[in-house]
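Participant: Next comes the sequence, and after it the predicted model I'd like to discuss.
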Amino acid sequence: MTGSTGWLLLLLAIVLELTGTIMMRMSDGFSRLLPSVLMFVCYGASFTMLNYAVRYMPISIAYAIWSGVGITLISIAGYYLFGERLRTASICWMVLIIVGIIGLKWSDVQ
């Protein structure tokens, strides 16, 4: 397996986590069966892919990227898909999350 395998698995874990969180919103408090089931499937698959990704990279890096990118993407998805507010302050904090992730990754390389 190549070094990019971990990154591909991590990307898949992030996409599945994002999809699971969107399904959570669409499940309407577990009142809609299909989104509820898909939420659990996506979250389970996301954790599985994250578990495989940490075979190829430090867990601190993988988890920081998975959670930070997930937070940022679901905030953006909430704005576009569900009409949720995205305040300027929220955008600033998300930028800080991304900068922190980049810094964590950069410090791992050094």
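Facilitator: Ah, there it is. Numbers count the residues shown, from 1 in each chain.
Participant: rest of the way, CA atoms for contacts and neighbours
Facilitator: Noted.
Participant: residues contacting the spatially most central residue of the chain?
Facilitator: When the chain is reduced to its mean C-alpha position, the nearest residue by CA atoms, centre = their mean turns out to be Gly70, at 2.6 Å. Residues near Gly70 by CA atoms under 8 Å, 6 or more residues apart in numbering: Ile14, Glu17, Leu18.
Participant: can you pick the most crowded of those residues?
Facilitator: The most crowded member of those is Glu17, carrying 28 neighbours; neighbours defined as other CA atoms under 10 Å.
Participant: Can you give me every residue that contacts the residue lying closest to Tyr52 once chain neighbours are set aside?
Facilitator: Counting by CA to CA, 6 or more residues apart in numbering, the nearest residue to Tyr52 once its immediate chain neighbours are dropped is Leu9, at 6.9 Å. When contacts are counted by CA under 8 Å, 6+ apart, Leu9 is found next to Met49, Leu50, Tyr52, Ala53.
Participant: One more to weigh against that first structure:
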Amino acid sequence: MKEYVILAVAIISEVFASSMLKVSNGFKRLFPSIGVVMGYGAAFYLLSLSLKAIPLGTAYAIWSGVGTALTALVGVIFYKESIDLKKCLGLVLIICGVVVLKLSSSH
């Protein structure tokens, strides 16, 4: 279970880094740019730690799927990006896929 907590922190770090990309203005703003580098560094380091106990395919699918869904939500909530039925359906399908992968790896 500890490895999934590490993976969750890796996901949050990746979402943070992706969010900072938006405000870094092409790496022209110092502090958001530092946030990008630190966030991605932490994300990949923590992902590598989680791989000690979680199969690569499962961990990466969860990391990228949940990260994509959360990043899309951050875009909607913080950057006022539009959301419609198709985007909602896509996010639901990503989450369903992650759940199925998790269930298939816990046998």
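Facilitator: Good, I have the coordinates. Here the structure is a predicted model, which is why all the values come from computation and not from measurement.
Participant: if we can go back for a sec, distance of whatever residue of structure 2 lines up with the residue nearest to Tyr52 of structure 1 from Phe27 of structure 2?
Facilitator: Counting by TM-score structural alignment, Leu9 of structure 1 corresponds to Ile6 in structure 2. The span separating Ile6 of structure 2 from Phe27 of structure 2 equals 28 Å under the rule CA to CA, to the nearest Å.
Participant: picking that back up, helix or strand for the residue nearest to the centre of structure 1, which one?
Facilitator: Under the criterion DSSP states H and E, the helix or strand holding Gly70 of structure 1 is helix 59-82.
Participant: circling back to that earlier point, just the contacts of Gly70 of structure 1: which are in helices?
Facilitator: Among these, the members falling in helices are Ile14, Glu17, Leu18 (criterion: DSSP state H).
Participant: Nearest to Ala62 of structure 1 among the residues you listed?
Facilitator: Sorting these by distance to Ala62 of structure 1 puts Ile14 at the head of the list, at 10.2 Å, by CA to CA.
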